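1. Provide a 3D model corresponding to the input given below.
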Amino acid sequence: MTMLRVGFGQRDITPPLGLPLGGYGARFGGADAVLDRLHARAIVIDDGGAAIAIVALDLVHVFADWTVRVRERITRAYGIASERVLMAATHTHAGPAVFRSGIERDERLATYEHAMIEQVVASVADARQRAKPAVLRFGRAAVAEVAANRREAAMPVDHMVRVLSSHEPNGTLLGVLANFGCHPTVLSAANHAYSGDLLGVAATQAAQTLAAPVVFTNGAAGDVSTRFTRREQTADEVQRLARLLADGVGAAVNDAVEVDLGDTSLGAAVGTVPVRWRALPTRAAAQAEVEAALADLEAAHTRGDDARARRVAAARVEGAQAALWVGSYGGWAVLFGERPPVAQLQALRCGDVSLVAAPGELFSSAGTQLRHALGERVLVIGYANDYLGYFIPEAEAVAGGYEALIAMVDPRDESTICNGLVDVALAAGHLRVTSPQMERENGL
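-> You can find the predicted model right below:
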């Protein structure tokens, strides 16, 4: 039987105070405090012939050109092939406003982005140095009252946290790779302090409870957030919700079962699929949408709608205003830079468990579809290697709302991206392994 070596590393990537914060268009001014440190958290898995590396970063997103630079450094230093290196942002909205493309740049951000490469490479170096013989286990647990559909609270979302845990042969826990799909937006635009928010704090809490490192990746979170589960938007509420999620990680680790490594323990594949940029409305149409959204919000207040309905209406206003701004200041390039119309996809495989990575915000339904196609032993990772915004299903686009108004990728291409993820998983050697119980729970 193949014996893997697995190691974990972590480096601080908290920027200096004063840098602009990313995630909220309505926020102005730089960071003035630190609620909790930002980190690059790495896991390296080596089967003696090749290795894979996954790094989760407390950032709102990463861009492809930066990922290429990091991969090149890791390949040169440690011989890990670029297609076996995965960079994933947690999508915190309380981190620096990195990779802002055509928006007026703060040179301090460019300096930070460059310096961060050194910390990411160092986190991988630490993971390699600390690697020990290990057995992998896959587990999952339901986490209630953290995530909800942010467009309509009654709509279904995936409440499962999934883990790939690493154990020494004697059973001692070495560390955990965790995955959960939810916008980490407990903190609001009024916050001006650095924080990993939900996932960053949950990683810290789970690591403390388990006495082992935890690397947290975000999932299919495009339409999922804490909008209807948070009681307030404070640091204390971040801690409360993160504790629920951290406890879920512990439960998943406790129930995890050993991964079947098979004949080829590790696999990797990358691919690209063509996408189309969604046509922006004319300035007149965009202005009309803003006015309609504002009228809808005013009507919601006049009717005495509950806080949830008012928040959805307010989000439509935010999306309409953002679309008007984008169209007025140079189109999609102002947010995403000039780039070829392709989505870069990746899959990594550890035995009968696969990780599929998309460069943007998949909806929860996409995660469900991918598990229908590939089985339950899949970690669907969003915000990975690049950022192309929302991948909104056509039916959801028709319904409108914030995500539909600000999505760069044409909704007709959402299915292309999902199908492409299945293809790269199969190219990485994915084997569909699903228990009868899991099939019943997932409607397979």
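2. can we go C-alpha only for contacts and neighbour counts from here?
-> Will do.
3. what's the spacing between Asp197 and Val253?
-> Applying CA to CA, to the nearest Å, the value for Asp197 to Val253 is 22 Å.
4. neighbour-wise, which of the two wins?
-> Between Asp197 and Val253, Asp197 has the larger neighbour count (other CA atoms under 10 Å), namely 30 against 25.
5. who's in contact with that one?
-> Going by CA atoms under 8 Å, 6 or more residues apart in numbering, Asp197 touches Thr92, His93, Ala94, Pro184, Thr185, Val186, Leu187, Val238.
6. to compare against the first, here's the next sequence to fold:
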Amino acid sequence: MKVGSSRYCLTPEKEFYLIGYRSDNRYEPATGVHDDIYCNSLLFEQDGKKVFIFSADVIEFEESMADDVKTLLHNKYGIERDLVLLCATHDHSSVVSYHRSWYTNKFDQEYYDFFIQTILSSYEDCLDSLQTATAAYGKEVIRGYYGNRNHPGQLADNEVIVVKFHDEAGKPFAGFVNWAVHSTVLSADNTMLTSDLAGEVSKKLYDSFGFYPAMIVGAAADSSNRNERKGSDFHELERVSTALAKHISEIDTNNEIILGSIRYQTLFHVIHHNMETVHEELTIEINKMQEQLAEENNEDKIEFYEKKIHNLKKELDVHNYHLDIKGVVINLGNIQLFVFPGELGSKFGIEMKDSTISLGIICGYTNGYYEYFMPKEEYGLSFETIGSKIPKGDPEKIIKKFILASKRLNDSKI
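-> As a prediction, the model looks like this:
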């Protein structure tokens, strides 16, 4: 197999606005650039077939944008649409300019065109840098910096996987880190552009890796450093990113893994929800919050409850919800990518990785954003599921389809 790589800066050159957190300061221009945001790309080629991974320090990719990019790359270079992966690190302090439907309406066509051209340039650089490669990996459960945010003291999917690609001389030249954690050390009060946790860890790994790894976020719906952090400013970001980069750099990556033929299986799942039971749950939750609001004296908490009640009431206007979900399982020899356009509960990530005989890599936040998909036992326990448009039990059905697709690929000859 041949592997190519590229890296580009995505920082805007003119005034811009931030994305994430749905805070009022996102209506005002960013106050500066703390550190640049980047994209890291990988291209895999075997027997004329290619897989392209574009990982960027953004919060999400709209499905419409992903479809445009897939068509553009297919028409220009012949790559199959299902083998194009736009992966977001889920950075809540990134730029909004590329996003057409974000609620602040700060879309910038000029920046969007720049973004699309950067994807094309990244692909072309990957093509130009293709070289015969071998692969090796390592993995380790890292504790103490993030965990299950809904169950303090418990782990989420804390396994970190490092995959490195080596040239014919045995030197690593590209690779990726697969982990499952929100890239959200900084709070909603931050008004400066930053790559936050994922981007900072990638930058800090350069000294030990010799390249900037693409950061691929897995099943991180319920995983963050909320219960472990000692602050929410840039000092805390420096502490946590430095410590995590050190831990990751020390993971033993001497496990060889065979790169082989590129094969894939697409899967589909349709959700059509009449929202009646959701409205019942929402009404109960709104009544609880209104009771809490009536007894509250703290101004910050009063504002929090008022905003939350306002947002929940808007969901009562949604009477029918339809979603056509598309997932893909891709084999790169003995590396298997589970591609999902949303936020999966950490339990599901562990389940899918444990189900495959290959090295399982969860690619969440990829080619779209379909909100939270949590285990049925978690419903009603946290904001991810209260008023969820995803019916209880449907995420389990989707995971079964992923595992079946994985089995079909692994049962066939590599």
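7. report the TM-score for the pair.
-> Once superposed, chain against chain, the TM-score is 0.88 (TM-score structural alignment, normalised by the length of the second structure); 407 aligned residues with a CA RMSD of 3.1 Å.
8. give me every residue that touches the residue nearest in space to the middle of the second structure.
-> In the second structure, the centroid-proximal residue (CA atoms, centre = their mean) is Tyr365; its distance is 3.5 Å. For Tyr365 of the second structure, the contacting residues are Glu60, Phe61, Cys87, Ala88, Thr89, His90, Val217, Gly218, Phe340, Pro341, Gly342, Glu343, by CA under 8 Å, 6+ apart.
9. need the counterpart of the last one in the first structure.
-> Read that as Glu343 of the second structure. The alignment partner of Glu343 of the second structure in the first structure, by TM-score structural alignment, is Glu361.
10. and the gap between that match and Ala320 of the first structure?
-> For Glu361 of the first structure, the distance to Ala320 of the first structure - CA to CA - is 19 Å.
11. tell me what the lengthiest strand in the first structure is packed against?
-> The longest strand of the first structure (DSSP state E) is strand 132-142. Contact here means 3 or more CA pairs under 8 Å, 6 or more residues apart in numbering; DSSP states H and E; on that basis strand 132-142 of the first structure packs against strand 4-12, strand 160-167, helix 235-254, strand 257-258.
12. in the longest one, what's buried?
-> The reference is to helix 235-254 of the first structure. Neighbour counts over helix 235-254 of the first structure (16 or more other CA atoms under 10 Å) mark 235, 237-253 as buried.
13. for it, packing partners?
-> strand 132-142, strand 160-167, helix 197-210.
14. next, the angle from it to strand 160-167.
-> Orientation of helix 235-254 of the first structure against strand 160-167 (axes from the mean of the first three to the mean of the last three CA atoms, to 10 degrees) gives an angle of 60 degrees.
15. quick one: helix 235-254 of the first structure to strand 132-142, angle?
-> 110 degrees.
16. report the inter-axis angle for helix 235-254 of the first structure versus helix 197-210.
-> Going by the same axes, to 10 degrees, helix 235-254 of the first structure makes 50 degrees with helix 197-210.
17. quick one: the helices in the second structure?
-> 63-77, 109-128, 196-209, 234-249, 276-294, 299-315, 346-355, 394-411 (DSSP state H).
18. could you dump the ones you listed to JSON lines with distance to Ser5 of the second structure?
-> Formatted as JSON lines, the helices of the second structure follow (distance: least, CA to CA, whole Å):
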{"stretch": "helix 63-77", "distance to Ser5 of the second structure": "16"}
{"stretch": "helix 109-128", "distance to Ser5 of the second structure": "5"}
{"stretch": "helix 196-209", "distance to Ser5 of the second structure": "14"}
{"stretch": "helix 234-249", "distance to Ser5 of the second structure": "20"}
{"stretch": "helix 276-294", "distance to Ser5 of the second structure": "45"}
{"stretch": "helix 299-315", "distance to Ser5 of the second structure": "42"}
{"stretch": "helix 346-355", "distance to Ser5 of the second structure": "25"}
{"stretch": "helix 394-411", "distance to Ser5 of the second structure": "26"}
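19. ranking the ones you listed by burial, who's on top?
-> helix 196-209 (a mean of 21; mean count of other CA atoms under 10 Å).
20. which one of the helices of the second structure lies nearest to Ser41 of the second structure?
-> helix 109-128 (6.5 Å; CA to CA).
21. now for the closest one, which elements pack on it?
-> Counting contacts by 3+ CA pairs under 8 Å, 6+ apart, helix 109-128 of the second structure packs against strand 2-9, strand 38-46.
22. could you look over the ones you listed and pick the most buried one?
-> Among these, ranked by average contacts under mean count of other CA under 10 Å, first place goes to strand 38-46 (a mean of 24).
23. mean per-residue distance, that strand to the first structure?
-> In the superposition with the first structure, the average deviation recorded for strand 38-46 of the second structure is 1.0 Å (mean CA distance after the TM-score superposition for the first structure).
24. name the helices or strands packed onto that strand?
-> strand 2-9, strand 49-56, helix 109-128, strand 214-217.
25. tabulate these (CSV), appending distance to Ile398 of the second structure.
-> Listed next are those as CSV, based on distance: least, CA to CA, whole Å:
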stretch, distance to Ile398 of the second structure
strand 2-9, 31
strand 49-56, 23
helix 109-128, 30
strand 214-217, 19
